[in-house]
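>>> Got a predicted structure here, sequence first:
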Amino acid sequence: MNASAIIQRTLFRGASTLLVGAAAVTLPLIPSALAQQKTIKVDGSSTVYPIAEVAASGFQKANSSIKVTVGISGTGGGFKKFCAGELDISNASRPILKKEMDACKNKGIKYIELPIAFDGIAVVVHPQNNWAKDLTVAELKKIWEPGSKVKNWSQVRKGFPNVPIKLFGPGPDSGTFDYFTEAVNGKAKASRTDYTPSEDDNVLVQGVAGDRGSLGYFGKSYLEANKSRIKPVAIVSPSGSAVLPSDQTVQNGTYQPLSRPLFIYIRVDAAKRPEVKQFVSYFINNGAAITKKAKYTALPGASYPKILANFNKGKAGTVFNGQNDIGATIAEVLDREGVD
């Protein structure tokens, strides 16, 4: 055999020797810390994404040997991957549904459900919209119900101008879509389809900001981060008051029916891995600070140690029986989870 065609690689601690013909070149190996790096896979809700991203960033600064990847597939898309065993943690902007519970059961996937924050679904318009300062749930239904023929603001309420409506909202894999449609239209996933959908809330922000007649909805943290580009519409509550989404109105339960809990779901077998346990512990121990940094509504401070205790006990399953609990307050959700 021609010597110049012979390639021999000899490995030894800290380096690699590559012999090509008569020439030997010593190459450094990948650092052992990188070679041993462990990965935690997180995916799911675009609403929960900013919270999980803040948690992952802070955790990795103190734990460089552990990589946390956070994706945005929507709540439904995340559960599809989670129940197939592809994820360690699934972010969710609604409780796990019955069909997802069944999918996990069929694959032998057990999970721990942890509430991490609360959110208000913000209904938003273009800054130049000076007429829709508030909307009733009935008017939202008129706009968003299946088969809706509303194409113009003048069709929504007498006195509104003759301006075409351009609609933006989450896609069908989104937990925000599920919650909004059930709260407004009475059934999850029941919605008109002639609107611009996206699982990425930043795309929805851009859409609403680009058209004077636009209307959209998504988690309020994206409103908080884009107040110069879009503005919120107050929702007329069951009591008759027009209420804007804020930490205060979400916490005190007056922003109804568009306040909802946010969750992470951890695979029971993944929770046994030291790096996953370490990350979840960091997430919950710093839950209030992480949530506030991500511009969401934190749970009461005393609840986080109890949530962590449920995780450490390996308390598996869901307390929601495969259904959304529309209009549930923070206190009601925590009581149901056993962390009141």
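Sure, I can see it.

>>> For the rest of this, base every contact and every neighbour count on C-alpha atoms.
Will do.

>>> what about K38, neighbour count?
The number of residues packed near K38 is 14, by other CA atoms under 10 Å.

>>> check contacts around it.
Neighbouring residues of K38 by CA atoms under 8 Å, 6 or more residues apart in numbering: S65, I66, K67, E275.

>>> How about G78?
Applying CA under 8 Å, 6+ apart, the residues contacting G78 are D43, G44, S45, I72, S90, N91, A92.

>>> So which of the residues you listed are in strands?
The strands, defined by DSSP state E, take in D43, G44, S90, N91, A92 from those.

>>> how close does the third one sit to V70?
Going back to what we said before, that points to S90. 9 Å (CA to CA, to the nearest Å).

>>> Using a markdown table, lay out the ones in strands among the contacts of G78 together with neighbour count.
Compiled in a markdown table, the ones in strands among the contacts of G78 are given as follows (neighbours: other CA atoms under 10 Å):
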| residue | neighbour count |
| --- | --- |
| D43 | 28 |
| G44 | 32 |
| S90 | 32 |
| N91 | 33 |
| A92 | 30 |
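
>>> Structure two is appended below for comparative analysis:
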Amino acid sequence: MTRNESAVSTRRKFLTGVGAAGAAALAGCQSTGDDGGSDDGLSGTIDIAGSSTVFPLATAMSEEFLAEHGGVDFNMQSTGSGGGFANHFCPGNTDFNNASRPIREQEEQQCADNDVEPVELTVATDALTVIVNNDLGIDSITVDELATIWSAEEQPEQWSDVNSDWPDEPLELYGPSDASGTYDYFIESVLHSGDEEVGHRQDYSGTEQDRTIIQGVEGSQYAMGYMGYAYYSTNKDRVKALAIDDGDGEPVEPSLETARSGEYTPLARPLFTYPAKSSLSEEHIAEFARFWLENSTSEEIVAEDVGYVPLSEEDQQEQLDKLESAIEDAQN
């Protein structure tokens, strides 16, 4: 479907101003008129929780869906991947959980204990982005330096403790809370010593509101934070992204292109949504899951509007086949 420029502008303002500030309710009954949803008989409520990183993509897809199916209501919460699984999805209170890392074994067990069967669907690729203040005279960082800064074991207090060429000034750190899949992925991809993971330091400002990370880093010359690429991409004038050197001496800047090509290592990562198989027995929920995957290759929605890498057609078909099998099981 074709969308006008004002819709794109409105969504970008939403991502910039709201970020992952909490919850969004999108009511189909509000989508009327020439630009609103059609009354095609499809109706019901869809409850979604989980990742703040996937939140803007889920919001974009729900807005697109409402333009075609005006009788559907959405209740969305940005709770963090782990918070969504533990407090909403696995107890059976939501239809989808968005996640910026795969579901864990203990979460699968919690779901099973409540007769919830998650269906893992990959929906995009993200370039996890490390940001600093615009006035900090640092443009790149090695993975080892990044690990040192955020390590619970080392916990350097000043920039110069990590690299003698850096300022003799205190580190001020902002990042996602431990309920976030971004937090989990950062530990898995950066905080390790050989094959062993190292703990994430806790003396930092942790939040599930990405706009708070942006505000904190913007407001302090010696601050650092990390988040999903989509939130950075709508705030490029406010903070600076560091290029990442994965050990070869050639720092790579985060971008859709470097995430797509595989150059941006180790911080390019898949993003997921998990519908509950039982929820897929309801036609409006099954249709939304199909709609999301059918639009997962869209450069306009996924890349231009939100700021993630769309699926390839091959990956899209693999996810659609998995979804259709789950829908068939649920509805028969």
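Structure's in. What do you need? All values reported here derive from a predicted model rather than from experimental measurement.

>>> Give me the neighbour count for the nearest residue to E100 of structure 1 once chain neighbours are set aside.
Leaving aside its chain neighbours, E100 of structure 1 sits nearest to F79 (6.7 Å; criterion: CA to CA, 6 or more residues apart in numbering). Neighbours of F79 of structure 1 under the rule other CA under 10 Å: 29.

>>> In this structure F79 of structure 1 contacts S90, no?
Yes. Between F79 of structure 1 and S90 there is a contact under CA atoms under 8 Å: 6.4 Å.

>>> Which parts of structure 1 are helices?
32-35, 49-62, 74-82, 98-106, 137-144, 175-185, 201-209, 220-224, 247-251, 268-271, 274-285, 287-293, 303-313, 330-336 (DSSP state H).

>>> Give the other helices and strands that the longest one contacts.
This means helix 49-62 of structure 1. With contacts taken as 3 or more CA pairs under 8 Å, 6 or more residues apart in numbering; DSSP states H and E, helix 49-62 of structure 1 sits against strand 66-70, helix 274-285, helix 287-293.

>>> which bit of structure 2 covers it?
For helix 49-62 of structure 1, the aligned range in structure 2 is residues 55-68, judged by TM-score structural alignment.

>>> how far apart are that stretch and its match in structure 1?
Here stretch 55-68 of structure 2, set against structure 1 after superposition, deviates by a mean of 0.7 Å using mean CA distance after the TM-score superposition for structure 1.

>>> Show me how far that stretch is from its chain's centre.
With CA atoms, centre = their mean, to the nearest Å as the basis, stretch 55-68 of structure 2 stands 15 Å off its chain's centre.

>>> Apart from its chain neighbours, what residue comes closest to whatever residue of structure 1 lines up with P91 of structure 2?
Aligned against structure 1 by TM-score structural alignment, P91 of structure 2 finds its counterpart in A84. Leaving aside its chain neighbours, A84 of structure 1 sits nearest to K107 (6.6 Å; criterion: CA to CA, 6+ apart).

>>> What residue in structure 2 is paired with that neighbour?
Mapped onto structure 2 by TM-score structural alignment, K107 of structure 1 lines up with N114.

>>> I figured P50 of structure 1 hits K292, correct?
No. Counting by CA under 8 Å, P50 of structure 1 does not reach K292; the two are 10.6 Å apart.

>>> Give me the more crowded residue out of these two.
P50 (20 against 16).

>>> Report the contact partners of the residue positioned nearest the centre of structure 2.
Closest to where the C-alpha atoms of structure 2 average out (CA atoms, centre = their mean) is T53, at 1.8 Å. With contact set as CA under 8 Å, 6+ apart, T53 of structure 2 has these partners: A20, A99, S100, T182, M227, G228, A230.

>>> before we move on, back to that, identify the residues contacting the residue nearest to E100 of structure 1.
F79 of structure 1 neighbours (CA under 8 Å, 6+ apart): G44, S90, I96, E100.
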